[in-house]
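Undergrad: Fold the following, please.
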Amino acid sequence: MRALVLDQKSSFGISISEVNLPALAPGEVRVKVKSAALNHRDEWCRQGKYPGIKDGIILGSDGAGIVEEIGEGVDEDWLGRAVIINPAHFWGDDQAVQSGDFQILGMPSNGTLAEYIHIEASRLVDKPSHMSFEEAAALPLAGVTAYRALFYHGNITAGKKVLISGFGGGVAQFACQFALAVGADVYVTSSSAAKLEKAVDLGAKGGFNYRAENWVEEALVRSDGFDIIIDSAMGAGVNDLLKLLSPAGKLIFYGATLGNPEAIDARRIFWNQLTLQGTTMGSDIDFSNMIDFVSLHHIIPIIDQVTDLNGAEEAFLKMNKGEQMGKLVLNLD
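TA: Reported below is the predicted structural model:
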């Protein structure tokens, strides 16, 4: 079968290769991958910046397809079903935090950017009926990350004021859609006027260009402070975000693409009773709740581009430059 594998010997860091999968193990199924989506972790693997990377591993954490074959011990009812793959492995029994064995599909284990995948049946859920395979493939990793940030950590409810930074990326996109679905007052940041306009079209009350000199002051005037901020950048900008939190507010971050802050305004944190909460991916409970939520509210992922394996390099370059508005999807059918 054709698959997109990590190949650090190639000039681009990935290559399309013919790969033979082993026989199905007990508890596994063979899924014909219809569509898969890219995430930033795939790009970090391509650049050699992800821990434990290994050449020849099939990349990709997001995928949707049809179960074509089952292994020993798997219920025959799975045969022929349209499914989404849960990319979280070995979360463990503690809902509060992942276990030390936690892994994400696509590195170090073979992922979804291939014509087929062998995966434990426990990692499958039925594809929401209102979504196409392309839309369903865009959902898993970013969707569960956004859901856990907002609902498990943020306890979001109608009327809360939420700021989502970096609108345009997958997690930020879903965080915006989920927050709007529960009736929150949503604002976003981006350096792109087009992305800010898209957020407003979706229902956001406003957006701020974080490259503008006075954006923090403008955001305070327009919002009077936020109950929840969802961020993936951290870095030096974290103190600006702390200024924007209302008393008892929460800054929930799922990444640190700008690195660690050199200094942090500890006095503001303790005096205003603020919470800085890290989060990553989500448990099986989070994933199941997220699927129920998007089905109930008929949420449709925003897709920037659909291509095939031959267009993978172009899609990676687009993500590297931050030009996408929504998810980048590859059809593998």
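Undergrad: contacts, neighbours, all on C-alpha from now
TA: Fine.
Undergrad: Now do the same contact list for residue 122.
TA: By C-alpha atoms under 8 Å, 6 or more residues apart in numbering, residue 122 lies in contact with nothing.
Undergrad: and it, helix, strand or coil?
TA: Following DSSP: H, G, I helix; E, B strand; the rest coil, the label given to residue 122 is helix.
Undergrad: one more, for comparison:
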Amino acid sequence: MKAVVHVGKLGFDGLTYRDMEMPQPKAGEVRIKLKTTGLNHRDLFVLNRHTPTEPPLIIGSDGAGIIDSIGEGVSNVQVGDEVMINPGLGWKETSDAPPPGFEIVGHPFHGTFAEYVVIPAENVIEKPQYLTWEEAGVLSLAALTAYRVLFTRGRIQPNMKVLIPGIGSGVATFLLQFAKAVGATVIVTSRSQDKCAKALELGADKAIDSNEDWNQALCGEKMDLVIECVGAATFNKSLDQLRTGGTIVTFGASAGDVMQLNLRQFFYGQFNLLGSTMGSAEEYKEMIKFIETHNIKPVIDSMYTLDQFSQAFHRMETATQLGKIGFTIS
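TA: Next up is the predicted model:
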């Protein structure tokens, strides 16, 4: 089968489109003939985590397709089922943090940028009929991350004021859609006027330029909840927008680590700082039910074929996308 494989070199130079052996499902596993798959920031990070001395690795975490083979003991699905993949391995019930041994499809195990993938049967779920294959294939990792951030960690409630700096990523667009679905007021930021305009079309109540004075732009209005994934470039500006006793949840640091934090401001403000990453299988099922109830679909930026992987990675690396980047697999 054809696949996007990382081997031999760190970073993007190690990526290649090549033949790999067809995987066979073992007991408790299923094989999926993939129709679509989604690109995530995690895939960029894996290029530097997977070392040149390790065996070739098929990367990619998201995917949707049709089950074409099942292993011994599998009874929850059957050949021909249309399914989506929950990329979180080994995290069943919702808990304060992932259990020991938790991993994500695509590293250290083979992922979804291929014609076929083998995963545990417990990690597949029926594809919602209202989603297209393109939508289903790019959804899982970003939507699950956004769901845990907002509901489990941030405990979002109707009428909350929510700030999402750096609108543009798949997770950020889900955060916007989910927060609006529960009746929150949502403010986003971006350096791009086009992204600000698109966010307003998606339901944002206000979109401000990341480079301007946020205090002035928000007229001193403070937030109940701030969702941070940018890091050094925005974290302290985000903190300035939080009301006394408010909560900031962080799940990423694409602009690097925060080197300075005003502790006096933090403890006098009675702020709550929470970390989050991915989510459990229980949260995944809750998220699917939530998007079905509210008819939420991923915002798709662009779709490529697997052999166009370099164009897709470049678009994500330069942060020019708004929403999800995906691959169609013939």
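Undergrad: all strands for the stretch 101-250 of the second structure, in order.
TA: 103-104, 116-120, 124-126, 161-164, 185-190, 206-209, 223-228, 242-250 (DSSP state E, counting those that start in this stretch).
Undergrad: Residue 330 of the second structure: which of these is closest?
TA: strand 116-120 (11.0 Å; C-alpha to C-alpha).
Undergrad: What does residue 257 of the first structure correspond to in the second structure?
TA: When the second structure is aligned by TM-score structural alignment, residue 257 of the first structure is paired with residue 254.
Undergrad: quick one: that match and residue 229 touch, right?
TA: Yes - taking C-alpha atoms under 8 Å as the definition, residue 254 of the second structure is a contact partner of residue 229 at 6.8 Å.
Undergrad: Stretch 318-326 of the first structure maps to which residues in the second structure?
TA: Under TM-score structural alignment, the match for stretch 318-326 of the first structure is residues 315-323.
Undergrad: Would you mark the buried spots in that stretch?
TA: 316, 321, 322, 323 (16 or more other C-alpha atoms under 10 Å).
Undergrad: okay, the residues you listed in TSV with secondary structure and distance to residue 22 of the second structure next?
TA: Shown next, in TSV, are those (DSSP: H, G, I helix; E, B strand; the rest coil; distance: C-alpha to C-alpha, whole Å):
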residue	secondary structure	distance to residue 22 of the second structure
316	helix	29
321	coil	32
322	coil	34
323	coil	31
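Undergrad: Adding distance to residue 65 of the second structure, write those residues out as TSV.
TA: Formatted as TSV, those follow (distance: C-alpha to C-alpha, whole Å):
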residue	distance to residue 65 of the second structure
316	24
321	24
322	24
323	21
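Undergrad: For residue 286 of the second structure, state which of these is nearest.
TA: The closest of these, once distances to residue 286 of the second structure are taken by C-alpha to C-alpha, is residue 323, at 21.7 Å.
Undergrad: contacting residues for that closest one?
TA: Going by C-alpha under 8 Å, 6+ apart, the list of residues near residue 323 of the second structure reads 168, 169, 170, 171, 172, 173, 298, 299, 300, 301.
Undergrad: who touches stretch 54-63 of the second structure?
TA: By C-alpha under 8 Å, 6+ apart, stretch 54-63 of the second structure touches 3-8, 34-40, 43, 46, 50, 84-87, 104-114, 136-141.
Undergrad: Which among the residues you listed count as buried?
TA: 3-8, 34-40, 43, 46, 50, 84-87, 104-107, 110-114, 136-141.
Undergrad: Keep only the contacts of residue 323 of the second structure that stay in contact in the first structure.
TA: Of the contacts of residue 323 of the second structure, the ones still in contact in the first structure (both residues aligned by TM-score structural alignment, their matches' C-alpha atoms under 8 Å) are 168, 169, 170, 173, 298, 299, 300, 301.
Undergrad: so what's the residue mapped onto the fifth one from the first structure up against?
TA: It stands for residue 298 of the second structure. Matched across to the first structure, residue 298 of the second structure falls on residue 301, judged by TM-score structural alignment. Contacts for residue 301 of the first structure were tallied using C-alpha under 8 Å, 6+ apart; they are 135, 136, 138, 139, 174, 326, 327.
Undergrad: for those residues, which one is nearest residue 291 of the first structure?
TA: Of those, the one sitting nearest to residue 291 of the first structure (C-alpha to C-alpha) turns out to be residue 139, at 9.0 Å.
Undergrad: do you know how far the most centrally placed residue in the second structure is from residue 84 of the second structure?
TA: Residue closest to the average C-alpha location in the second structure (C-alpha atoms, centre = their mean): residue 142, at 2.0 Å. As judged by C-alpha to C-alpha, to the nearest Å, residue 142 of the second structure and residue 84 of the second structure stand 13 Å apart.
Undergrad: Then residue 260 of the second structure?
TA: 41 Å.
Undergrad: Next up, the contacts around residue 80 of the first structure.
TA: With C-alpha under 8 Å, 6+ apart, residue 80 of the first structure has these contacts: 66, 67, 68.
Undergrad: part of a helix, is it?
TA: No - with three-state DSSP as the criterion, residue 80 of the first structure is coil rather than part of a helix.
Undergrad: I'd like to know how far the equivalent of it over in the second structure sits from residue 139 of the second structure.
TA: Matched by TM-score structural alignment, residue 80 of the first structure corresponds to residue 80 in the second structure. Distance of residue 80 of the second structure to residue 139 of the second structure, given as C-alpha to C-alpha: 21 Å.
Undergrad: Residue 174 of the first structure against residue 142, yeah?
TA: Yes - assessed by C-alpha under 8 Å, residue 174 of the first structure is found in contact with residue 142 at 7.1 Å.
Undergrad: quick revisit: can you put the strands of the stretch 101-250 of the second structure in a markdown table and add distance to residue 236 of the second structure?
TA: What follows is those, written out as a markdown table (distance: least, C-alpha to C-alpha, whole Å):
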| stretch | distance to residue 236 of the second structure |
| --- | --- |
| strand 103-104 | 30 |
| strand 116-120 | 41 |
| strand 124-126 | 39 |
| strand 161-164 | 13 |
| strand 185-190 | 14 |
| strand 206-209 | 16 |
| strand 223-228 | 10 |
| strand 242-250 | 10 |
